[in-house]
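Chemist: just to be clear, the model below is a prediction. Sequence and coordinates:
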Amino acid sequence: MKKEMLINVLQPEECRIAVLENDRLDELYIERKSVEAFAGNIYRGKIVNLEPSIQAAFVDFGVGRNGFLHISDVEPQYFRQGGYDPEEVMRESDEMAEAAAKRARDSGHGRKHAFKGGRPRVKPPIQEIFRRGDEVLVQVIKEGIGTKGPTLSTYISIPGRYLVLMPALGRVGVSRKIEDDDDRKRLKRCLLSLNPPKGLGFIVRTAGAGRSEPELQRDLEYLLRLWKAIVRRVKGSNDPGVLYEESDLIIRTIRDIYSEDIDQIIIDERESYEKAKDFLRMVMPRVVDRLKLHDGAQPLFHKYKLEEEIMRINQRQVPLPEGGSIVIDPTEALVAIDVNSGNFRGTDAAEENAFRLNMAAAKEIARQLRLRDLGGVIVNDFIDMRKESHRRKLERALRDAMANDRARTKILRTSPFGLIEMTRQRIRPSLKRSIYTDCPCCQGRGLVKTAESMSIEVIRMLALAVQNKHIERVTIRVNDEVAAHLNNKKRREVMEMEDVGKMAVQILGSEGLFPEHLEMDCRDAHGERVEIDS
C-alpha cells in the first residue's frame, strides 16, 4: 500500500496537510493563521465564576475569553483546597471499581477487570474546592465552538513522539491500543529502567510499539526539558497567561500522524521543510531521508489532483464507487447520514444488494467523518436488512473503518429502527465551519422564500399602509423575480389597494438584491417618511 503525506504552506495564511492512501485522499488537516487555536496549550488561569448547578467553574486564562472547567476535569490534588484527602478519594474510587468488576464477573456482563488509578468516581462539590480568585493550571482540551468558550482540564498531558508526559498520573503505563502483551511488558520495563522522575507520569503512545530503549530515552529527555521550562514559567508570574504552546500544524501532524507505512513526506516551502527536517533529526533520525522538498513549477496539490477533491468535501451528497450515495446533513444537535441505493445494481437478491451497499457506505462514512472532522452525535441510516448476521457484520465493518481515526469514537448496535448511532470526539469546529461562514441571505438555512411567498408578504405590508391616511406614495424594493411576480400576478390587488388608500405604489426590482430582501418606503404629501407598524 502506497502512503504519502503532502504539506502545502506556500500561502502564508494557510497550512494544509493531506494524507494519501494509494493516491486517494484519506485525511486532511487545515489551519489558518487568522483563526486562533488553543487546543493543547497550557495556561495559568484564575477562577472568575462558579456554577454549582452544573458543577463547573469559569476560568480566565488570559486570552480574552473565559474557559469552562467541569468537576470531572479537576485533578484530585486540588481537592486538598476543600479539606479532602486525594489519596483517600482515590482509594474509595479504586474500591468502587473493584466492586463493579466483581459484580460484572458474577453476572457475566460488563468490564470484568477493575481499572484502577484513573479519575475518581466520587468527587466533592466544586464550590468546596475552589473560590473566586483561586489560581489553577489548565490545559485546553477542546476549542470554543460558536458562543461556547474553550473546554479546560487540570489533567495536563504533553505529547512527544512515543511518550506522553502526564504529571498527575505519577506512574508509568502503556497505551491500551498496544495489544501485544509481550511488547507491553517490554515497553514498561524499558520505561522504568530510564528512571523517570518521581511524581511525574509517562504513558507509551501507540506509536511507541516496538521502539527501542534509546528512542524512548530521547523522547523522555525532550519531554522533561519542556516540563522544566513550564515549571520555570509557573514560578515567574502570577497573571493569567500561556505557559506552553502546542507546536504548529506541521510538527504536530508529523509527531502524531506519521507512521512507518508512510513512504514519503513532501513539503512545498523551504523554510517549513528545514523546520520539519530539524524535528525529524531530533525525534526520528532514521526517517529523515523520507522528507522531500517539492520545488516544481506545478503546485503540489494540483500535481496530485487534490484541489478538485477538496472542493467536493463539503458537498451534501457523496457518490459511492459502485453506485448509490450517502447524504450528510450536519445540524445543531447531531449529524444525520443517510445511505441511498440510487443507481446501485448488484444481484437480483434485495437483501444481498442492501448488504453490499451498506458495507461500501460504512467505509466511506468513516472516511468522510475524518475528512470533514465532524464530531458529536452521529446517526447513520443504512438500507434496511432483515438478516441479523448482516447487521452484525455491518457494525463490525463500521468499527474497523473507524479504528484508525485519531478522534475517540463509540459505536452502538443497530437500533430497532435500523439506525446505527455513534459519537465522535469533537476537539475543534468542523472543516466546514472553519472555511465557510453562514450565507447572509438565508442565515445558514440553505433555503430562501419563493417569489410567491415574498409577494404575499408585500401585499400584507401594503394592506397595513392602506390603513394610514397620511401615506400618498409607497416605493417597494425587492428582488427581480419578486417584482415580476407582483407586476404580473398581483397587479390587480396592488391597483385595488392604490384606489382604496388613494396612494401611488411603485415596485422596483433588482437582480442585486437577495431573494428575501423587502424594503418599503412610505411618504406623505410633503415627502416626509411615514413609519407603519409591521
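Modeler: That came through fine.
Chemist: could you use CA atoms for every contact and neighbour count after this?
Modeler: Will do.
Chemist: so how far is stretch 249-267 from its chain's centroid?
Modeler: Relative to its chain's centre, stretch 249-267 lies at 20 Å (Cα atoms, centre = their mean, to the nearest Å).
Chemist: likewise stretch 505-524?
Modeler: Stretch 505-524 sits 41 Å away from the centroid of its parent chain (Cα atoms, centre = their mean).
Chemist: tell me which residues are up against that stretch.
Modeler: 441, 448-451, 454, 458, 465, 470-484, 487, 494, 498, 529-531 (Cα atoms under 8 Å, 6 or more residues apart in numbering).
Chemist: 7 Å - rerun?
Modeler: For stretch 505-524, the surrounding residues in contact (Cα atoms under 7 Å, 6 or more residues apart in numbering) are 441, 448-449, 454, 470-480, 483, 498, 529-531.
Chemist: and if you look at stretch 436-455?
Modeler: With contact meaning Cα under 7 Å, 6+ apart, stretch 436-455 is reached by 481-482, 485-486, 514-516.
Chemist: look at residue 470 and give its secondary structure.
Modeler: Here residue 470 is coil, with the state taken from DSSP: H, G, I helix; E, B strand; the rest coil.
Chemist: got it, and residue 28?
Modeler: Under three-state DSSP, residue 28 comes out as strand.
Chemist: any chance you could map the helices in the stretch 151-300 of the chain?
Modeler: 181-193, 213-236, 249-257, 270-283, 300-303 (DSSP state H, counting those that start in this stretch).
Chemist: buried residues, the first one. List them.
Modeler: Applying a neighbour-count criterion of 16 or more other Cα atoms under 10 Å, one finds 183-184, 186-188, 190-191 buried in helix 181-193.
Chemist: try this one side by side with the last:
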Amino acid sequence: GQDLCEYDLDRDMAYLLRLWKVIVKRLGKTNGPGSIYEESDMIIRTIRDIFSEDIDTLIVDQVDSFNRAKEFLQLVMPKYVNRIQLYEGKEPLFYKYNLENEINRIHRRKVPLKGGGSIVIDSTEALVAIDVNSGNFRTDDSAEENAFQLNLSAAKEIARQLRLRDLGGVIVNDFIDMRKDSHRRKVERVLKESLRRDRARTKILRTSPFGLIEMTRQRIRPSLKRSVYDDCPCCQGRAVVKTAESMAIEVVRMMVMAAQSPKASRITVRVQDKVAAYLNNKKRREIMHLEEACRVTVQILGSEALYPEHIEIDCRDADGNEIALRFMDEPTSGK
C-alpha cells in the first residue's frame, strides 16, 4: 500500500470485506471438502487491478465471461455494475474497435506525439532508454518554450507507454535540454503526476545536468514485449546481422582451415544468396588460389531460404567420406 491514496486503500478494504463475507457464506453451505476460494481468471484480475471510475464502459463478447465479470463487479463496485455490456455483434470485438492496430502500435520503437515530435523506446538488458525527439514540433519562436512544451507532452506519453508495455527496472529518459530550472521542475512534476495511476512502484530522480531523468519502476512481471516476442533466431536479439562482405571474409577463413585438413579433396559451402554472390564475384581470386595451393575443389551454394549469418561447410575426401571439422563446433556466426 506504499504511496497509495486513502481512496485506493478504502476500495481495497471494501473488496476484501465483501470477499470474506462471500467465503463465509460458502463455508456455511458446504457439507464436505470443497473449494471455497480460488485465484481469479484473467478477466477478473483485469477488472480488479485496472477498472476504476474513470472507465465509462466495459465490453465483454462472451456470455460466460460477461456473467462472471458482472458478478464480480457487483461484489467489488456495485454502483458501477451498469457499465459492463455484453457485445453480441458478429464482427470480432477487437476489429470493431480497431484494437488490433492499437496493440501493434504498442510494440513499435517510435511513438509519435500529438502536435509533432516523438519518443523512441529502446530496451536493453541493463536499462530502458527513452529519447525525446523534437521533429517538426513548434509552438513558439522561443527554443526554450518549444522544448518545454514538447517535454511536457513527452512526459505524459512516457508514463502511458510504461504502463502499456509494462516496462520495469532502471529507466533513463532523455528529454530536450531546457535552461530554466522552473521548466525542469515542472516536467518532473508532470511525469510524477502521470505515474500516479500506475500500480507499480516508481522512484523518480531530479533532472541531471545533461537533461536526463532517471527513474526505477517495479518489475512485476516480464514486459509485454517479452510475453509476445522471442529473440530472432537470425540475430539472437541484436536487431542487426553481419553484412554479406563480413560474412564472405569469415567463410574464406573457414575454407582455408578446412583445406588444411588431411585428405581434404572437396569443400562445399552453403550460405545465404547475397553471401554466395559476394564470394563468387568478389572473392573468386582467393578461392581459385586456395584450390590450386591445397588441391581441393570448392563449391559455393546459395539459398534465399537461409538467414544472413548461416554458414554450413561440408568437407570430403577423394572417396566421398566426410571429414569432421572441429572448428565448426566453436560458437561463431549462425552455423
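Modeler: Yep, that arrived. What you see is a predicted model; the values in this text were computed from it and never measured.
Chemist: coming back round to it: now the buried members of the contacts of stretch 436-455 of structure 1.
Modeler: Looks like these have 481-482, 485-486, 515-516 buried, using 16+ other Cα under 10 Å.
Chemist: any chance of JSON lines for the residues you listed, columns distance to residue 506 of structure 1?
Modeler: Formatted as JSON lines, those follow (distance: Cα to Cα, whole Å):
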{"residue": "481", "distance to residue 506 of structure 1": "15"}
{"residue": "482", "distance to residue 506 of structure 1": "13"}
{"residue": "485", "distance to residue 506 of structure 1": "14"}
{"residue": "486", "distance to residue 506 of structure 1": "11"}
{"residue": "515", "distance to residue 506 of structure 1": "18"}
{"residue": "516", "distance to residue 506 of structure 1": "18"}
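Chemist: where exactly do the strands run in the stretch 51-200 of structure 2?
Modeler: 58-60, 84-86, 110-112, 118-123, 128-133, 169-174 (DSSP state E, counting those that start in this stretch).
Chemist: tell me which residues of the first one are tucked away?
Modeler: So the one you mean is strand 58-60 of structure 2. By 16+ other Cα under 10 Å, the buried positions in strand 58-60 of structure 2 come out as 58, 60.
Chemist: the third one too?
Modeler: For strand 110-112 of structure 2, the buried set under the neighbour-count rule, 16+ other Cα under 10 Å, comprises 110-111.
Chemist: against structure 1, where does that strand fall?
Modeler: Here strand 110-112 of structure 2 aligns to structure 1 at residues 317-319, judged by TM-score structural alignment.
Chemist: and the contacts of the matching stretch?
Modeler: For stretch 317-319 of structure 1, the external contacting residues (Cα under 7 Å, 6+ apart) are 325-328.
Chemist: map residue 337 of structure 1 onto structure 2.
Modeler: Using TM-score structural alignment, residue 337 of structure 1 pairs with residue 130 in structure 2.
Chemist: could you do residue 428 of structure 1 as well?
Modeler: By TM-score structural alignment, residue 428 of structure 1 lines up with residue 221.
Chemist: does its match sit in a helix, a strand or a coil?
Modeler: Per three-state DSSP, residue 221 of structure 2 ends up coil.
Chemist: for the counterpart of residue 201 of structure 2 in structure 1, the count of nearby residues, please.
Modeler: In structure 1, the residue paired with residue 201 of structure 2 is residue 408, using TM-score structural alignment. Look at residue 408 of structure 1: counted by other Cα atoms under 10 Å, it has 13 neighbours.
Chemist: before we move on, what about residue 296 of structure 2?
Modeler: Residue 296 of structure 2: 22 neighbours (other Cα under 10 Å).
Chemist: how about the one 10 residues further on?
Modeler: Using other Cα under 10 Å, the number of residues around residue 306 of structure 2 comes to 15.
Chemist: quick check: it vs residue 281 of structure 2, distance?
Modeler: Residue 306 of structure 2 is 19 Å from residue 281 of structure 2, where distance means Cα to Cα, to the nearest Å.
Chemist: and residue 301 of structure 2, what element?
Modeler: Assigned by DSSP states H and E, residue 301 of structure 2 belongs to strand 297-303.
Chemist: okay, the helix or strand just after that strand sits on what stretch of structure 1?
Modeler: Following strand 297-303 of structure 2 in sequence order, the next helix or strand is strand 311-316 (DSSP H and E). On structure 1, the counterpart of strand 311-316 of structure 2 by TM-score structural alignment is residues 518-523.
Chemist: with structure 2 superposed, average distance for that stretch?
Modeler: Aligned to structure 2 and superposed, stretch 518-523 of structure 1 gives a mean residue distance of 0.3 Å (mean Cα distance after the TM-score superposition for structure 1).
Chemist: residue in structure 2 paired with residue 381 of structure 1?
Modeler: Match for residue 381 of structure 1 (TM-score structural alignment): residue 174.
Chemist: its match and residue 209 touch, don't they?
Modeler: No. Applying Cα atoms under 7 Å as the test, residue 174 of structure 2 and residue 209 come out as separate, 11.2 Å apart.
Chemist: between the two, which one's more packed in?
Modeler: Shown here are residue 174 of structure 2 and residue 209; by other Cα under 10 Å, residue 174 has more neighbours (21 against 10).
Chemist: for that one, what are its contacts?
Modeler: Residue 174 of structure 2 is in contact with 130-132, 211-213, counting by Cα under 7 Å, 6+ apart.
Chemist: will you turn those residues into TSV that also has neighbour count?
Modeler: Listed next are these as TSV, based on neighbours: other Cα atoms under 10 Å:
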residue	neighbour count
130	22
131	20
132	23
211	16
212	18
213	21
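Chemist: and which of those residues is nearest to residue 187 of structure 2?
Modeler: Set against residue 187 of structure 2, the nearest of the contacts of residue 174 of structure 2 by Cα to Cα is residue 213 (9.6 Å).
Chemist: tell me what angle the helix or strand containing the closest one forms with strand 128-133.
Modeler: Using DSSP H and E, the element containing residue 213 of structure 2 is strand 212-217. Using axes from the mean of the first three to the mean of the last three Cα atoms, to 10 degrees, the direction of strand 212-217 of structure 2 lies 140 degrees away from that of strand 128-133.
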